[in-house]
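Student: Requesting a structural model of the entry that follows:
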Amino acid sequence: MAIPSIQSAILLSFLVLFLGPYLQTAKLCSCSDDHKVGNCHSIERLALLDFKKGMEDPSNKLSSWRLDNEDCCKWHGVGCNNVTGYVKELDLNTIKDMAQTTRLSGGINPALAQLKHLKYLDLRGNAFGSIPDQFIGSVKELRYLDLSRNYFEGRIPQQLGNLSHLHHLDLSKNLFSIQELQFLSQLTSLEYLDLSGSDLSKTGESLRYINGLHSLSELHLSDCQLSSFPLMTNFTTTLSVLDLSYNNFGGFFFKAILNFTALQSLDLSATEIQGPIPKAIEQMTSLKTLLLGLNDLTGHIPDVLANLTSLERLDLEDNHLEGPIPLSFGALCKLKELSLYNNNISGEITEFVNGISLCRPNSLLETLQLGHTKLTGNIPYSIGNLKSLRILYLQETSMNGAIPKSLGQLSELEALDLSLNAWDGELTEDHFANLANLIVLYISFDEKPPKPLFFNLSSNWVCPFTELFHLDLTNCQLGPLFPSWLQNLNQLGIIKLENVGISDKIPNWFPNLSLQALDLSNNQIRGKVPLELRNGLKSTEMRMLNLRGNLFSGTIPLNINETMPNLEFLSLSNNLIEGSIPSSICNLKQLTAVSLSSNYLSGELPQECWKDLRFLEVIDLSNNHLSGKVSISIWSAPRLSLLSLSKNGFSGNLPPNLKTLGPLRVIDLGENSFSGNLPMWMWKRLPHLEILRLRSNSFSGFIHEHHCLLHSLQILDLAHNGLSGPIPHCFGNFSGMATVDPTNPFSVYGSIEGIDLRRSSQEFGDQVNVWITKGIELEYNRTLAFLQCIDLSHNAFSERYLQR
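Tutor: Reported below is the predicted structural model:
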């Protein structure tokens, strides 16, 4: 038995003697090709560095990826196997830390294919542009792949089918146009698939490959331009999440999903489904999330929804549902979010709130959105029992009565909107006692009610919601003194206190606020043009300043462009402001609307600067004491939609020729001293003009037939001038005077962090004074769209008054 051992020893000695140098060389070569530093293999380190070379990294996110930093396992976003040292994870997701970084961009270098042991790859939220075929099919050990929210376009590489071990695939929010999904047939281990945002309208029968993914538990196909979907019989007992939102299924597609009894989350938002919610939905007993908003659902909300006892989130907003909230909903004790916003829901909320507030343990409800409905009655006192409530929206319903003090017990509340209802009584300190987490507070009215909601708060009250950002109390009663409790709200970004009965000065502490929007319009606030704003307000973020309808005096601050460089909306109209308009106003490069009307401004306008305001849409300088000639520059603002210079002392001729004009809809130059002929360009190049008001000037000459080209004209006022000759017969062709469009307001559109500028559109020039019979002048704003008018009186037209 010893002979074999002797033979083995002789053989081993032979190998060492004759092959030893070759074995040593082979060992050295292997080491030089792939030596390790720490846990990092050199081949993989070089591959990562090649990947970095092909991209832009403006935030220096990959600063640790350096040749002199040899242990790549400690680089940002790189994870290695602790035993083998091979890279198993690459996480360069920028979504989770978007506030601290910017997107990586460039191409994906195929060198990443050297990461043969990579199991997890997350590149979401970048801008890589394309997926190289030779890379994506080579990392065959991948289990998790997320390439969402990049700018990938074109086709999806079919080489994805090589990734047979893949469990998670997310290609959503890209620009793919997909015609073939055959690669899915090879991904037999796939559990999660998200192709949302891809164009699948041309895939046709290729969609059937999804039905072969027997392990699939989550499927997301939102916004894929789908109008039909194959029957997915393989998933009725396995699929837990199905998102088909923002497609165009229409009809009664919802019924095709009812057999998916294992679903925990179903999203059919904005899929154009119609008809009533089928009662058979009660068999989907596993549902925790049901999203059916933005559709054409009709009828009553079925009671059987309450049989879905696991339901946590129910969204039925923006449909045509009617009737009351089912009483049985009070038993949905796991419900965290309920949105019935913008439906025809009627009745009271008392029974629902009473029921759900009795849940044991306490109700889990966090979000209750019932705004824009036909709900009636008052807010029940039991609302205070919903201790988890964070969002409560009851705006624009038919609810009324006193607001209960129990609201003040909602210590988790972050957003409260009770606007546009018929509340009465008062709000006291008890109403806000424990609202320390409040960020948004809206309690506003369209008009001041006969008995406005009164804020009965003591002057030394310390406001608990010190994190409040957005405050809108329009048409409530806060005055006459400026509410002192505002001085503790150092996080306020938006204040809207329009018509709240303040007849006071802006206090000295007010400049401590850092604001994006300030609306104090239609009060009786007095003092100089707010020098406090000029002296200390941290206003570099200010986008909207509305002080219309107060008693401010003094002059417009000369350095307004320095204190508020990002201002977009400025209204100082209806005050006592005097002096000239500073040229610095033309340095507000973001300015969209400026209204300085009904003041005591004098002097001439700043001249060659208006054309540089490329966002300017509205200029209203009417009813002042301004004089001199109007520069061509003011006509040349590229987006100008409304120009009102009426009731001033402007003189001279209108420009004889203009090469550039904005999309003007309103021109009001009435009650000035303009003279000369009506320029031809006005009629040829203003196809969208709806209001032309030149009354009470010194215009002369004829009205030419070309003037009839203003087909959109709704109001034409040329009265009290020196025009002569015949009136062209084509004046009957103004089609804008034959139709009424009440949805066509004459104002700048837009919003700033929830402030709807259309609701206060008259602040930005949405008003026109029109003379009617017997010298009576009326002001139109909200009803302006219903008015059609031609006034040619007090001119010198010939005897052929209407040329035929």
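Student: Could you use CA atoms for every contact and neighbour count after this?
Tutor: Noted.
Student: ok so residue 329 is a helix residue?
Tutor: Yes: under DSSP: H, G, I helix; E, B strand; the rest coil, residue 329 sits within a helix.
Student: Chain neighbours aside, what residue packs nearest to it?
Tutor: residue 306 (5.5 Å; Cα to Cα, 6 or more residues apart in numbering).
Student: Is that neighbour located within a helix, as I assumed?
Tutor: Yes: assessed by three-state DSSP, residue 306 belongs to a helix.
Student: List the contacts of it.
Tutor: Shown in contact with residue 306 (Cα atoms under 8 Å, 6 or more residues apart in numbering): 328-329, 331-332.
Student: Report the buried members of those.
Tutor: 328-329, 331-332 (16 or more other Cα atoms under 10 Å).
Student: Quick one: end-to-end distance for stretch 215-223.
Tutor: Using Cα to Cα, to the nearest Å, one end of stretch 215-223 lies 24 Å from the other.
Student: Other residues contacting it?
Tutor: So stretch 215-223 is contacted by 188-199, 235, 238-247 (Cα under 8 Å, 6+ apart).
Student: One more, so I can put them side by side:
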Amino acid sequence: MLLKFLFLAVLAPLLLVQCLDSINDDVLGLIVFKAGLQDPESKLSSWNEDDDSPCNWVGVKCDPNTHRVTELVLDGFSLSGHIGRGLLRLQFLQVLSLANNKFNGTINPDLPRLGGLQVIDLSENSLSGSIPDGFFQQCGSLRSVSFARNDLTGMIPDSLSFCVALSVVNFSSNGLSGELPSGLWYLRGLQSLDLSYNLLEGEIPEGIANLYALRAINMRRNRFTGQLPVDIGGCQVLELLDFSENSLSGGLPESLQRLSSCATVRLGGNSFTGEVPGWIGELTSLESLDLSVNRLSGRIPVSIGNLNVLKELNLSMNQITGGLPESMANCVNLMAIDVSRNRLTGNLPSWIFKTGLKSVSLSGNNLDESTEHPSGVSLAVSLQSLQVLDLSSNVFSGEIPSDVGVLSGLHLFNVSSNQLFGSIPPSVGELTMIQALDLSDNRLTGSIPSEIGGAVALKELRLGMNFLTGKIPTQIQKCSSLTSLILSRNNLSGPIPAAIANLTNLKYVDFSFNRFSESLPKELTNLSHLLSFNISHNNLKGDLPLGGFFNTIFPSSVSGNPSLCGAIVNRSCPSVHQKPIVLNPNSSGSSNGTAFNLHHRKIALSISALIAIGAAACITLGVVAVTLLNIHARSSMARSPAAFTFSGGEDFSCSPTNDPNYGKLVMFSGDADFVAGAQALLNKDSELGRGGFGVVYRTVLRDGRSVAIKKLTVSSLIKSQDEFEKEVKKLGEVRHHNLVTLEGYYWTPSLQLLIYEYVSSGSLYKHLHDGPDKNYLSWRHRFNIILGMARGLAHLHHMNITHYNLKSTNILIDDSGEPKVGDFGLAKLLPTLDRCILSSKIQSALGYMAPEFACRTVKITEKCDVYGFGVLVLEVVTGKRPVEYMEDDVVVLCDMVRGALEDGRVEECIDGRLQGNFPADEAIPVVKLGLICASQVPSNRPDMEEVVNILELIQCPAEGQEELE
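Tutor: Got it, this is the predicted structure:
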């Protein structure tokens, strides 16, 4: 009893003091942590250093027994600053979550020393630097770690494999690079792995089947190459699989069919080949399947009808043939289907009219027959839930169903570029939720129904390129949300109604190539958001409205109206009175001020003319000089067989030898033989074209594949077989769906051949400059080409390969409209650049070559590629060649566009064949980006990775393609 009393009297107070000291440790640690922060919203105002315990503070949770801090959750508090060492005093902390703040600096490598820490979430901050290599070396209790959406760089540390208790890893949306750590697949307890939106590369190693507990893996948008791991099917509880937007190739591994629990498979944006496998129907838990933007061929398997819980199917931008199988009628839960830009044929299957689909996109195929729905099927019953219906760019015929108005939930209806005839049914006015209606480029007749005013949510109305007649109905003013009104190339007549002025949100108007008459309503000046107003080639008369947009309207937008008058068309308006003095609307001075402005403008024009003449003279002299140098070099070769001497101190002959000792054919994959032997490659009839490095032929391999063969004409400059093969094999490892694949090579001492994939739709040059106007590239196609070129070049630069010879003839377009950059890296085959070869390159690529190539010492850098890309961007947007020779002038594209931009008339530079059918909020930033890339100063040019990011920000989301709720 006495001992018990002594214990209570002496030891208990000591234990109480020790406990209080521990609690004060937590208080001290949190106060020190707070002292290093900025708290603009005073979220941590309850944190008081005089408190004995922090357990009642905001964001703090304690163990109810020990009163020690176990959780610190400060998500979304708008805090900034560094994550300080004060947290290291929280020895019993289990959960640390600081997500969605503005913390910066590097990750504290000592955080895992908190022995009981189970959850670390530092996502959505501004942390930078690399993940410390020692961070995961003391992580025995760590269960979940997230550094997502920061600015981290460097490699994923190998020490991650030490954290055997980890179940969740999320490093997405950073700048992490390098290959996957070798021990990643040892984390057998891992349930969720998200490394998406990084710069990770290399092949994905096998062994993933060890992750038998894995439920979700997301590797989207990295730079992985090679094939999908063949043992991926070993992750049998996998529910989400996302390897989209990488550079993976080959077929889909058969082990995927074992993923019977998988609900989401996303493999789009790669280079997978082969057919959609029949075993896909065994993935009976699939709710979302995305195989878009690959090279898949063949037919859609009938077994896909077994996926009765499937909600989303995306097979767009492949080479799939045949029709949509009737078995898909069993996919009763299907909400969205996108099979656009394939090679589908036939008519619409009946099941489309019987399901609860919300989004249907079949554009860019060869579907035909009639758009009439099957007899006995009511649109009101069958498609009442439909929100997006895109049947554009097919060969549908027939009339638009008269009861189309019952599709009351429709947001987008696009049947453009088909062969529809008949009139626009009045029931379109019943589409009260529709935002985009595109019936352009068909054979529609009749008038625009007055009932169109009932489509009150309409933002885009496109009826151009039809045979419509009559007047614009005044009821259109009820569509107050309209931003685009495109009625060009019809037979519309009558006056342009003043009611148009009530559509105050209008940005793009195109009434060109019609029969409109009378004067323009003066009220049109109320359209304050106008960016384009094209009324060219009509019968309008009188003066243009004064003020607002019409003070700066482009002359081309009003041309072809013989009776229009005013300063813009340079035609006086008739009047019985003395001609008044027309003042500059931007001037607040007197008529003398106006005279001064006109005189100033003449001076400016004179200076501009002088500059243009000077630039043309310089370019002409440059071309003449380069030509003379080339002639001189070749004549020197003809006069003397002596070898050329280079700065490297070694001699190389400019003419190839004619003594082949042996031949060696190497294919990186597939059959290693030609149908008719190597000599058949040199047949003139199979020649595709000639370039600076050689002649290109087409031939067929034994496996039936067509390939393109480049016979190099620079044999004498190649040092040895070993070096040639080393460089070629490096180029053969490059795989990206926007790059032409090098499939093999052929070698003899006097003949070298490069074997490429055959791209059948020709070069970008052909599509821009040689094709008929009726087959011109649309704006969306042009933007996709620019973005694809940028992605291909960015991939090259990431692999330390410089293209050197960018031009539109080296950009090929495949059957699905995707661009493929070809002829890359060939400069690496030449250890020393021959002056005679170099001069011919500059001449053949005139306008694309960066200014630094004019220097005596040529230094090939990635910035030279960026310059060439910038010129290509302007070529794609304007449809003009980089340098064009007029009768008495030379026009340099970069200078022309830059001058137009400075004068505020950049839209005049857009290819006239687009006829205003382009979004200015995309086109103008793209033009500016092209000019930045083509800067004269290399350091001012962005990296290609930055260019890709900028283009993705510029790209407007496709109307009606928003995620369905």
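Student: Of the buried ones among the contacts of residue 306 of structure 1, which pair is most distant in space?
Tutor: The span of these, defined through Cα to Cα, is set by 328 and 332 at 7.7 Å.
Student: and residue 220 of structure 2, how far is that from residue 265 of structure 2?
Tutor: Distance from residue 220 of structure 2 to residue 265 of structure 2, by Cα to Cα: 11 Å.
Student: so what sits against both of those two?
Tutor: With Cα under 8 Å, 6+ apart, residue 220 of structure 2 and residue 265 have common neighbours residue 242.
Student: Surely residue 338 of structure 1 forms part of a strand?
Tutor: Yes: counting by three-state DSSP, residue 338 of structure 1 is found in a strand.
Student: you'd agree residue 747 of structure 2 is up against residue 711?
Tutor: No: using Cα atoms under 8 Å, residue 747 of structure 2 is not in contact with residue 711; the gap is 10.4 Å.
Student: When these two are compared, which one has more neighbours?
Tutor: Per other Cα atoms under 10 Å, whichever of residue 747 of structure 2 and residue 711 has more neighbours is residue 711, with 22 against 18.
Student: In a helix, that one, correct?
Tutor: No: assessed with three-state DSSP, residue 711 of structure 2 is strand; it does not lie in a helix.
Student: Help me confirm that it comes into contact with residue 748.
Tutor: No: judged on Cα under 8 Å, residue 711 of structure 2 makes no contact with residue 748 at a distance of 11.6 Å.
Student: the strands in the stretch 251-400 of structure 2, which residues?
Tutor: Here the stretch 251-400 of structure 2 has its strands, by DSSP state E, counting those that start in this stretch, at 264-266, 271-272, 288-290, 297-299, 312-314, 319-322, 336-338, 343-346, 359-361, 366-367, 388-390, 397-398.
Student: Likewise for the stretch 451-600 of structure 2?
Tutor: Counting by DSSP E, counting those that start in this stretch, the strands of the stretch 451-600 of structure 2 are 460-462, 469-470, 484-486, 491-494, 508-510, 515-518, 532-534, 539-543, 563-565.
Student: Could you save those as CSV and add columns showing distance to residue 13 of structure 2 and mean neighbour count?
Tutor: Below are the strands of the stretch 451-600 of structure 2 laid out as CSV (distance: least, Cα to Cα, whole Å; neighbours: other Cα atoms under 10 Å):
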stretch, distance to residue 13 of structure 2, mean neighbour count
strand 460-462, 79, 21
strand 469-470, 99, 18
strand 484-486, 81, 22
strand 491-494, 98, 20
strand 508-510, 82, 22
strand 515-518, 99, 20
strand 532-534, 84, 22
strand 539-543, 99, 20
strand 563-565, 101, 20
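Student: can you list those in JSON lines and add distance to residue 405 of structure 2?
Tutor: Compiled in JSON lines, the strands of the stretch 451-600 of structure 2 are given as follows (distance: least, Cα to Cα, whole Å):
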{"stretch": "strand 460-462", "distance to residue 405 of structure 2": "16"}
{"stretch": "strand 469-470", "distance to residue 405 of structure 2": "22"}
{"stretch": "strand 484-486", "distance to residue 405 of structure 2": "20"}
{"stretch": "strand 491-494", "distance to residue 405 of structure 2": "24"}
{"stretch": "strand 508-510", "distance to residue 405 of structure 2": "25"}
{"stretch": "strand 515-518", "distance to residue 405 of structure 2": "29"}
{"stretch": "strand 532-534", "distance to residue 405 of structure 2": "30"}
{"stretch": "strand 539-543", "distance to residue 405 of structure 2": "34"}
{"stretch": "strand 563-565", "distance to residue 405 of structure 2": "40"}
